[in-house]
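# Below are the sequence and a predicted model for it; my questions follow.
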Amino acid sequence: MSVPKQAPGWAVLTLLCLGQLMVVLDVSIVNVALPAIRADLGFTEVGLQWVVNSYALTYCGFLLLGGRAADLFGRRRVFVAGLALFTLASLAGAVAQDPTVLVVARSVQGLGGAILSPATLTLVTTIFTGAARPRAMAAWTAVAGGGAALGSVLGGVLTGLIDWRWILWVNVPIGVLAIVAAYMVLPESRAEGERPRLDVLGSLLVTVGLIALAYGIVNTTGEGWGAIGTLVPLIGGAVLLAWFLFHEERVAREPLMPLRFFRTRSVTVANLTMFWLGCAVIAHFYFLSLYMQNVLHYGPLAAGLGFLPGAAVMTIGAYSGPALMKRFGLRPLAIFGPVLVVAGLVWLSFIPVQGSFVTHLLVPMMLVTFGTGVAMMPINFAAMTGIAPQEAGLASGMINTTRQVGGAVGLAVLATIAATRTGASAQTMVDGYGLAFLIGGGFAVLAVLTSLAMPKTAGLPAAPPPQPAESTDASPSPA
């Protein structure tokens, strides 16, 4: 299909940002809807976390593969394919009548998101040139950063005013319109010259390994650590992840995760810090939503709006990053941010049955989210230190994947721990959620300790590599 040669830059950018927004929203949009989903479909307390983790695990497992597919098969083609898969999975989840169907649908959604998300960024960087590129990148980054926080708010609005199924239904008409718009305004392009090979086996190994490991952890609640149903997935997951590391180091010609990167101290420390921070922070939104609705009896709308202050201060923290780094340096911020997260999570561990929003939720939540926002930029910069310019994109994808893996593993561990204390009464719920916040604070302490090893010389990432020659059907004019 031909593409208009003068497609407006604003139309192209709006479409690409919309695609990215759909992906990041669905990481968190289910949080506020979890109690309603549990009541409707009959999830167990510990099984409920799979509504979140099934999406996160397939998303992070295939994210790097999706980025390479865009260069290999054509960026518009991959954008449309990811969007179509994401939309169809949303439809399947919206009509699900039992837990298994919803979890499978969310897994396929995560796969669609892993295909779609890197295609949006690649299209932004290849379509927009000159002075238009920084503006386009700023818009995409704002959507990517704020979308996850906005998800909890939107999830509360849709669940409170209509029904929980609309958190998935809403993707269907938007996805269909976006697919049509893609053929109208996006040019087709792919990288010229030698194209990357797809490490499909690597993606399968890490994804199935993580899912098996998370399943084994969760299964300890019902069967204990010594049961066959626990040991088989735990051992199997560990074997698959070990195989993945061997495959990446010795077998894969173009590995998803080049282990040589970790010979650089700043890269290793940054990824470890991000992993522990992901374990601590992503799960805390899950438990905040359950506490507000199950214990404080907030409606979904009120719970969703309760996340707004945290979203605002996270954005402030993130945007303060460049100025704070210029004044204090990278290493102090990489330490200070996780310290604030520790303080906020330990504070949250003391939540009472009769809690006050301002005293028991607002202040500690803002500590957690502001600390996370402050820490993100220096950790990302450290992850790029010492990386060759032509590999900057791969290193950036690795740190994003590390954050998602940390969030998935942290949620599996904390949901399992909380389930050992959580019961039907408000007091047992508070006991379980409080313990989860406290252990989450322990993960944040590990992030602090890891960040102390950050080299003082860690600095700005390598300059972006020159853009490869492109084969395009048309070139929309940038805004």
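Cool, got the structure.

# Every contact and neighbour count from this point should use C-alpha atoms.
Noted.

# Work out for me the element Arg106 sits within.
helix 99-127 (DSSP states H and E).

# Buried residues in that helix, which are they?
Neighbour-count burial for helix 99-127 flags 99, 102-127 (criterion: 16 or more other CA atoms under 10 Å).

# ditto for stretch 286-298
286-296, 298.

# any idea which of these is closest to Ala388?
Within the buried residues of stretch 286-298, the smallest distance to Ala388 is 37.5 Å, found for Tyr286 (CA to CA).

# Show me what the helix or strand where that closest one lies is packed against.
Assessed by DSSP H and E, Tyr286 sits inside helix 265-290. Helix 265-290 makes packing contacts with helix 330-348, helix 363-384, helix 392-419, helix 426-451 when contacts are defined by 3 or more CA pairs under 8 Å, 6 or more residues apart in numbering; DSSP states H and E.

# ok, 7 Å please
helix 363-384, helix 392-419, helix 426-451 (3 or more CA pairs under 7 Å, 6 or more residues apart in numbering; DSSP states H and E).

# Geometric centre of this structure: which residue is closest?
Gln404 (4.6 Å; CA atoms, centre = their mean).

# quick one: contacts for the nearest residue in space to that residue that is not next to it in sequence?
Nearest-residue entry for Gln404: Cys60, 5.8 Å, with adjacent residues in sequence omitted and distances by CA to CA, 6 or more residues apart in numbering. Residues in contact with Cys60 (CA atoms under 7 Å, 6 or more residues apart in numbering) are 114, 401, 404-405.

# what's the answer for Leu198, then?
65, 68-69.

# Report how many residues lie close to Phe262.
Phe262: 15 surrounding residues under other CA atoms under 10 Å.

# one step back: export the helices and strands packed on helix 265-290 as TSV, with columns for distance to Phe79.
Shown next, in TSV, are the helices and strands packed on helix 265-290 (distance: least, CA to CA, whole Å):
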stretch	distance to Phe79
helix 363-384	25
helix 392-419	17
helix 426-451	35
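
# try it against this one:
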Amino acid sequence: MNLGRTKGGPDAPPRQAAALAALAAAQFTVLLATSIVNVALPQIRSGVGLSDGGMTWVVNAYGLAFGALLLAGGRAGDLLGRRRVLLAGLAVFAGASLAAGLATSPGLLIAARAVQGAGAAAVAPAALALALNLFPPGPGRGRALGVWGAVSGAGGAGGVLLGGVLTQAWGWPWIFHIVALGTMAVLLAVVTLVPRADDRGSGRFGSGRFDLLGTVTVTLALTCLVWGLTTARGAGWTGVPVLGSLGAAVVLLAAFCVIERRRPDALVPPRLLTAGRVAAGNVLMALLGSVWIALFFFLPLYQQQVLGMSPLATGAGQLPLAVANMLGAVMAPRIARRIGATATLTAGLLTEAAGLLWLSWMRADGSYLVDVLGPSILVGLGLSIAFVQLTSLAVDGVPRQDTGLAGGLVNTTRQVGGAIGLAALATLAGSVTHRTPTGTPPLEALTAGYQAAFTTSAALLATTALLALLLTCASRRSRVPRDTAPAGPGGPPHGRPLPRNPTARSVPGNGENR
């Protein structure tokens, strides 16, 4: 695929394509770490003595730290220089990965995963902002976002595959050791291939332009929210710890909103949410993320605990999903040019919803070929198509100086949505399993929980598809009356028609069928 052709111009120079490859590798690495533990969870559980809730936290400690600190990571890149923050994040990520592989207790492992997520929070928004700055708005950027979607989806599915291979061959610690080695290789590639010209910051932390209060408040709020959802499975929804944690989350989120409205250096400036279709894109990305991480959590557990597949076979079983994911990301810009961005997004969400609904029919006495293969392909196609369109939508119309923050925001909503979704769906699945009638075979009880999680996920994505139509149409009417928009950041000059679709003209994510 030709990644570097820009509007009306020749192919991108080889160094530009090489820089994009290095940045995409950084994105792949942080998403790989999200799912690489999933296949190894049964082995990790016995190796370090994890409880059922501890297994969820091995995944959620990473996702929560990743999501809660992404805004801070994006803002740090805007202030201190994105290349510099990217390199620092990769170094922290590699060190934490090594520590996770050496952990001998649940506390150490979960703490290492949280630090790993903090490093990823610096990597992801900086890498996306640098990649966007490599390509001006137009077809070249659309193809670059297609690559971004492909590696993002492949990171999730590839993590399951690689985790299975490493766990069966050398044991679960190697899933972290390999990530550490790969991260160091990516760090060297970024040093070599990504130009220093893009490493310009606009300020310093000491200048009072970094919103430390907002960062601490939103991080504590999200931690309380996920903690409450996770502990509800054991303590019950009316338990004091659950109600206290959820109540604290509401108070802290309200305080965060007040803080952001009053600070000139807000972590989430109001101008960002009013630029283009950023708000709509992030709402939809949060809903997509809420089922994304849960998918790669439940599916490997079903394959191993119910179907009895080995870690290696479970990982290999994710290959069709990974291939479909990459194919969908490549197809997404082309489909959008033909039918418009909103139709493409809706089709992607409904395709994934259909695959999840199919998964909800899984049986305790099922098989991989009947119960997993077909729906995995549908899910992979729909997930990548929707992801590419939502990434475009969420950075639409954002000024260059805020691209790091916008990249951090869209990654935040996906990761936070994923952490909340996994906590809620894991609690739902566990509750359904525990409430099955006495005498129900254990495998049937487990399967009933997984069925409930996938049914709920399918319903949520179908609702997201409807919401996508409403939000994008509403934002188009408010922003683009009669196919024109006022002058200003993110908009064309007065009277100039807006582009028809995100990859054929100037602004990605801005095209619709008129």
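Looks like it arrived, so ask away. Model, not experiment: these values are computed from the prediction.

# just to revisit the earlier point, so how much does the helix holding Tyr286 of structure 1 differ from structure 2 once superposed?
By mean CA distance after the TM-score superposition for structure 1, the fitted helix 265-290 of structure 1 averages 2.1 Å away from its aligned residues in structure 2.

# Where in structure 2 does the very next helix or strand once past that helix fall?
Remark: after helix 265-290 of structure 1, the chain's next helix or strand is helix 300-306, criterion DSSP H and E. Taking TM-score structural alignment as the measure, structure 2 aligns residues 311-317 with helix 300-306 of structure 1.

# Next, the buried residues of the matching stretch.
Of the residues in stretch 311-317 of structure 2, 311-317 count as buried by neighbour count, 16+ other CA under 10 Å.

# Same question for stretch 247-262 of structure 2.
Buried residues in stretch 247-262 of structure 2, defined by neighbour count with 16+ other CA under 10 Å: 247-249, 252-253, 256, 259-260.

# quick check, Ser471 of structure 1 in a helix?
No: using DSSP: H, G, I helix; E, B strand; the rest coil, the assignment for Ser471 of structure 1 is strand, not a helix.

# any idea how far Leu460 of structure 1 is from the residue nearest to it when sequence neighbours are not counted?
In space, and not counting its chain neighbours, Ser471 of structure 1 is closest to Ser189: 5.2 Å by CA to CA, 6+ apart. Ser189 of structure 1 sits 30 Å away from Leu460 of structure 1, going by CA to CA, to the nearest Å.

# Which one's more surrounded, those two?
Legend: neighbour count by other CA under 10 Å for Ser189 of structure 1 and Leu460, higher for Ser189 (24 against 16).

# Thought Thr126 was touching that one, still the case?
No: Ser189 of structure 1 is beyond contact range of Thr126, at 8.5 Å (criterion: CA atoms under 7 Å).

# rewinding a little: next, the angle from the helix holding Arg106 of structure 1 to helix 392-419.
Our comparison of helix 99-127 of structure 1 with helix 392-419, counting by axes from the mean of the first three to the mean of the last three CA atoms, to 10 degrees, yields an angle of 160 degrees.

# could you say what helices and strands helix 99-127 of structure 1 packs with?
helix 9-28, helix 50-73, helix 75-94, helix 132-161.

# Tell me which of those lies nearest to Ile387 of structure 1.
That would be helix 50-73 among those, by CA to CA, at 16.9 Å.

# Now do the buried residues in that closest one.
50-72.

# go on, stretch 220-238 of structure 1?
Buried residues in stretch 220-238 of structure 1 (16+ other CA under 10 Å): 220-221, 229-231, 233-234, 236-238.

# any idea which of those is closest to Ala418 of structure 1?
After measuring the buried residues of stretch 220-238 of structure 1 against Ala418 of structure 1 - CA to CA - the closest member comes out as Thr221, at 9.7 Å.

# Now do the same for the closest one: its match in structure 2.
Per TM-score structural alignment, Thr221 of structure 1 is aligned with Arg233.

# need the contact list for that match.
Going by CA under 7 Å, 6+ apart, Arg233 of structure 2 touches 427, 430-431.

# What distance do you get for it to Phe176 of structure 2?
In this structure, Arg233 of structure 2 and Phe176 of structure 2 are 28 Å apart, going by CA to CA.

# Gly281 of structure 2 too?
For Gly281 of structure 2, the distance to Phe176 of structure 2 - CA to CA - is 33 Å.

# just Gly244 of structure 2 next, same as before
From Gly244 of structure 2 over to Phe176 of structure 2 (counting by CA to CA), the distance is 35 Å.

# which of the contacts of Leu198 of structure 1 show up in structure 2 as well?
Counting by both residues aligned by TM-score structural alignment, their matches' CA atoms under 7 Å, none of the contacts of Leu198 of structure 1 remains in contact in structure 2.

# out of these, which one sits closest to Asp40 of structure 1?
Leu65 (35.2 Å).

# So what does that closest one match up with in structure 2?
Match for Leu65 of structure 1 (TM-score structural alignment): Ala72.

# That match and Thr215 touch, don't they?
Yes: assessed by CA under 7 Å, Ala72 of structure 2 is found in contact with Thr215 at 6.4 Å.

# That concludes my questions; thank you for your assistance.
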